[in-house]
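# need coordinates for the below:
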Amino acid sequence: MYPSSALGEFLRSRRARLQPEELGLPGGVRRRRVAGLRREELAPLAGVSVGYYIRLEQGQAPNVSDEVLDALARTLRLDADERRHLHRLARIPQAQTSLPPTEVLRPGLSHMVEAFTDAPAIAVGRRGDILAWNPLAHALLAPHWPVMPTGRPPNFVRIDFLELAFARSLYADWAAKARDDVAYLQVSVSNFPGDEQLLAFIAELKELSPEFRELWAEHPVSNCATIAREYRHPQVGAMTLAAELLRPPDDEGQGVTVFQAEPGSVSQDRLRRLAELTSGSAA
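Next up is the predicted model:
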């Protein structure tokens, strides 16, 4: 199961990106078998014994203190998102409550999506499912999908990794979008370790997508709250839109993402044009 090894995978990924010289340690003359900082180099800098740190990576130190986690975060130079992720991984309970296989959209979020008429808006779930979208979001993100698909809902991670031709044509920087997708799922797993459908979805993507498998091993982490991205739409051309993820206070893994262009910009003009085309199609 993912949660039992997630903490160790995350710590190893962050050790691998640091070199001894960055922390004031001698690099040595012998060739290193693995990239990055060794466990015996990290542990003293974080103020813990090497044996304790090894047990921590192996998931055998369940009662690790916040002080130790903060010391590791400082030593590994984690940013705010990564620090929160580290604390969540260390607090995953041994017994997890299973979540229902079908994620039901909260009515309030559905109404919020419907309220946006001049900006693309989607309601997203913890697995990356698009649980609702307005016509403009459908026209922007997945016009090749049915507006009201039956069965499995569209999933932005699945589209980006398994419908590569479409995704690479839509996003000017597909690599950045793909990394953000993986970061979104990494955070979801640490927040909802009992979601067996989420774990199965990740396993499926690892099997079907080499790109996803490689990125997952790097363990990127981000809350993906506000991101500006360039879209290359086949009907109206290139647009730079800022995506804002809005989550309710009682976060259940669902939220609403709204896409907006800078006022007075060419992107705003093109987004308006897309809205006109969408409105005309609907009529």
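# going by C-alpha atoms from here, please, whenever you check contacts or count neighbours.
OK.
# hang on, His85 packs against Val187?
Yes: judged on Cα atoms under 8 Å, His85 makes contact with Val187 at a distance of 6.8 Å.
# more neighbours: which of the two?
Each of His85 and Val187 has its neighbours counted (other Cα atoms under 10 Å); Val187 has more, 25 against 22.
# now the more buried one: which helix or strand?
Secondary structure from DSSP states H and E places Val187 in helix 174-191.
# show me what the biggest strand by length in the chain is packed up against.
Counting residues, the longest strand found in the chain (DSSP state E) is strand 237-246. Packing partners of strand 237-246 (3 or more Cα pairs under 8 Å, 6 or more residues apart in numbering; DSSP states H and E): strand 226-233, strand 255-260, helix 266-282.
# what angle separates that strand from strand 226-233?
Put simply, strand 237-246 runs at 150 degrees to strand 226-233, going by axes from the mean of the first three to the mean of the last three Cα atoms, to 10 degrees.
# now what about strand 237-246, what contacts it?
224-233, 255-262, 266-268, 270-271 (Cα atoms under 8 Å, 6 or more residues apart in numbering).
# again, only this time at 6 Å
Among residues not part of strand 237-246, those counted as contacts by Cα atoms under 6 Å, 6 or more residues apart in numbering are 225-232, 255-261, 267.
# select only the buried ones of those in PyMOL?
Listed next is the PyMOL selection for buried residues among the contacts of strand 237-246, using 16 or more other Cα atoms under 10 Å:
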select buried, resi 229+230+231+232+255+256+257+258+259+260+261+267
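# let's see this one next, to set against the first:
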Amino acid sequence: MALRRADTIAQLNEVLHVAQRDGQRVACVPTMGALHAGHTSLLDRARAECDVVVATLFVNPLQFDRADDLAKYPRNANTDLAICERHGTDVLFSPTPEVMYPGPKKVTVDVTPLEGCLCGATRPGHFRGVATVVTKLLNIVAPQRAYFGEKDFQQLVIIATMARELNLDVEIVGCETVRDDDGLALSSRNALLDPVQRAVAPLLATVLRDASAAVAAGERDASKLIAEARTTLNSEPQFESDYVEVVDPATLEPVSTITGTVRIAAAAYLGSARLTDNVAASPLG
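Below is the predicted model:
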């Protein structure tokens, strides 16, 4: 099917009616636009695994804790539409806030046990907003599979847990982080970096890669890994570290002694951009 655009739920239902009637496998790739190769990797995998691919484009106001952050979020709807066409997307669902939230918000999805750490520690309400909009999108699109990147690992864990505990009839598929040639994890927020900031931005990925290598080489003390990573980040004057944490990949709880696979996650400010990244780390032997 040629790419079709739906701006309302009624239009989307009309487009997906045949697919749902015929039992076709529908994929959903939720995005906030400003699409890049990380997003297209999700679209490509969905295209390979499902019959109908629905990309959603919605800058969700509920997940922003500051109005200025929402206002400066990159937007380029025409480019996003062209990217979706090139990557075999069947439907682009691009609702307005009025379509998604037609009246006063009375119900939200609370993910408190998983949102208070990592990015949630300094962004109160962010993951409540994410969980609420993703629940709505999954109910609206009714896909068999939904695709999310490991780049936003906390988000992925929260959504997978939410889908499981709320008995949503969808498989949450996590996909590997896509990186630039210098290691920087692709993100829509990278567009906020000026050339000088972009040149030092890969340090965040380097710090995490070195920490993962240290675990493989025998380091078991998480506090030592965290201290070394923070020292390296803070050695670059343009960086302002937010957090570096070693957590259990299933529960996001902090790990002090590393005995199995962990996730090492970090966030740091570089100019006006807040960069996040994470890597898996496992002891050898």
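# TM-score of the superposed pair?
Superposed pair, TM-score by TM-score structural alignment, normalised by the length of structure 1: 0.26. Supporting alignment: 127 aligned residues with a Cα RMSD of 6.1 Å.
# the helix holding Val187 of structure 1: which residues count as buried?
In helix 174-191 of structure 1, the ones that count as buried by 16+ other Cα under 10 Å are 174, 177-191.
# out of those residues, which one sits closest to Val157 of structure 1?
Set against Val157 of structure 1, the nearest of the buried residues of helix 174-191 of structure 1 by Cα to Cα is Asp181 (5.8 Å).
# near the closest residue to that closest one other than its chain neighbours, how many other residues are there?
Nearest residue to Asp181 of structure 1, sequence neighbours excluded (Cα to Cα, 6 or more residues apart in numbering): Val157, at 5.8 Å. Neighbours of Val157 of structure 1 under the rule other Cα under 10 Å: 24.
# quick one: the helices in structure 1, in order.
2-16, 39-46, 50-57, 66-75, 80-90, 107-115, 135-141, 156-162, 164-170, 174-191, 196-208, 210-218, 266-282 (DSSP state H).
# reformat those helices as TSV; add distance to Leu245 of structure 1.
Converted to TSV, those look like this (distance: least, Cα to Cα, whole Å):
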stretch	distance to Leu245 of structure 1
helix 2-16	25
helix 39-46	34
helix 50-57	32
helix 66-75	26
helix 80-90	15
helix 107-115	12
helix 135-141	14
helix 156-162	14
helix 164-170	20
helix 174-191	11
helix 196-208	20
helix 210-218	22
helix 266-282	19
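# the stretch 51-200 of structure 2: helices as residue ranges?
With DSSP state H, counting those that start in this stretch as the definition, the stretch 51-200 of structure 2 shows helices at residue ranges 67-71, 77-86, 97-100, 112-115, 126-141, 153-165, 195-200.
# list just the nearest of the contacts of strand 237-246 of structure 1 to Glu204 of structure 1.
Gly255 (23.9 Å).
# wait, doesn't Leu170 of structure 1 sit right on Arg229?
No: using Cα atoms under 6 Å as the test, Leu170 of structure 1 is too far from Arg229 to be in contact (10.5 Å).
# quick one: common contacting residues for those two?
Counting by Cα under 6 Å, 6+ apart, nothing touches both Leu170 of structure 1 and Arg229.
# closest to Ile202 of structure 1 among the buried residues of helix 174-191 of structure 1?
Nearest to Ile202 of structure 1 among the buried residues of helix 174-191 of structure 1, with distances taken as Cα to Cα, is Leu185, at 8.1 Å.
# distance of that closest one relative to Leu198 of structure 1?
As judged by Cα to Cα, to the nearest Å, Leu185 of structure 1 and Leu198 of structure 1 stand 8 Å apart.
# looking at this, Ala265 of structure 2 is in a helix?
No: using DSSP: H, G, I helix; E, B strand; the rest coil, the assignment for Ala265 of structure 2 is strand, not a helix.
# can you count the residues close to it?
Neighbours around Ala265 of structure 2, by other Cα under 10 Å: 25.
# identify the residue nearest it in space, chain neighbours excluded?
Nearest one to Ala265 of structure 2, counting by Cα to Cα, 6+ apart, is Asn278 at 4.1 Å.
# wait, is the one you found part of a helix?
No: counting by three-state DSSP, Asn278 of structure 2 falls outside a helix, being strand.
# I'd guessed it sits against Ile264; true?
Yes: between Asn278 of structure 2 and Ile264 there is a contact under Cα under 6 Å: 5.5 Å.
# distance to Arg39 of structure 1 added to the helices and strands packed on strand 237-246 of structure 1, as TSV?
Formatted as TSV, those follow (distance: least, Cα to Cα, whole Å):
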stretch	distance to Arg39 of structure 1
strand 226-233	34
strand 255-260	38
helix 266-282	49
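# among the ones you listed, which comes closest to Pro107 of structure 1?
strand 255-260 (11.6 Å).
# just the angle for the helix or strand Thr40 of structure 2 falls within relative to helix 77-86, thanks.
Following DSSP H and E, one finds Thr40 of structure 2 within helix 37-49. Angle, helix 37-49 of structure 2 to helix 77-86, by the same axes, to 10 degrees: 30 degrees.
# list the buried residues for helix 37-49 of structure 2?
For helix 37-49 of structure 2, by 16+ other Cα under 10 Å, it's Gly38, His39, Thr40, Ser41, Leu42, Leu43, Arg45, Ala46, Arg47.
# closest to Asp210 of structure 2 out of these?
Nearest member of those to Asp210 of structure 2, counting by Cα to Cα, is Gly38, at 22.7 Å.
# quick one: the closest one from Ala266 of structure 2, how far?
Here the distance between Gly38 of structure 2 and Ala266 of structure 2 works out to 19 Å (Cα to Cα).
# how about the strands of structure 2, start to end?
4-6, 26-31, 52-57, 91-93, 145-149, 171-175, 239-247, 262-270, 273-281.
# any chance of those strands in CSV, plus distance to Leu208 of structure 2?
Putting the strands of structure 2 into CSV (distance: least, Cα to Cα, whole Å) gives the following:
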stretch, distance to Leu208 of structure 2
strand 4-6, 39
strand 26-31, 25
strand 52-57, 30
strand 91-93, 35
strand 145-149, 17
strand 171-175, 19
strand 239-247, 9
strand 262-270, 7
strand 273-281, 6
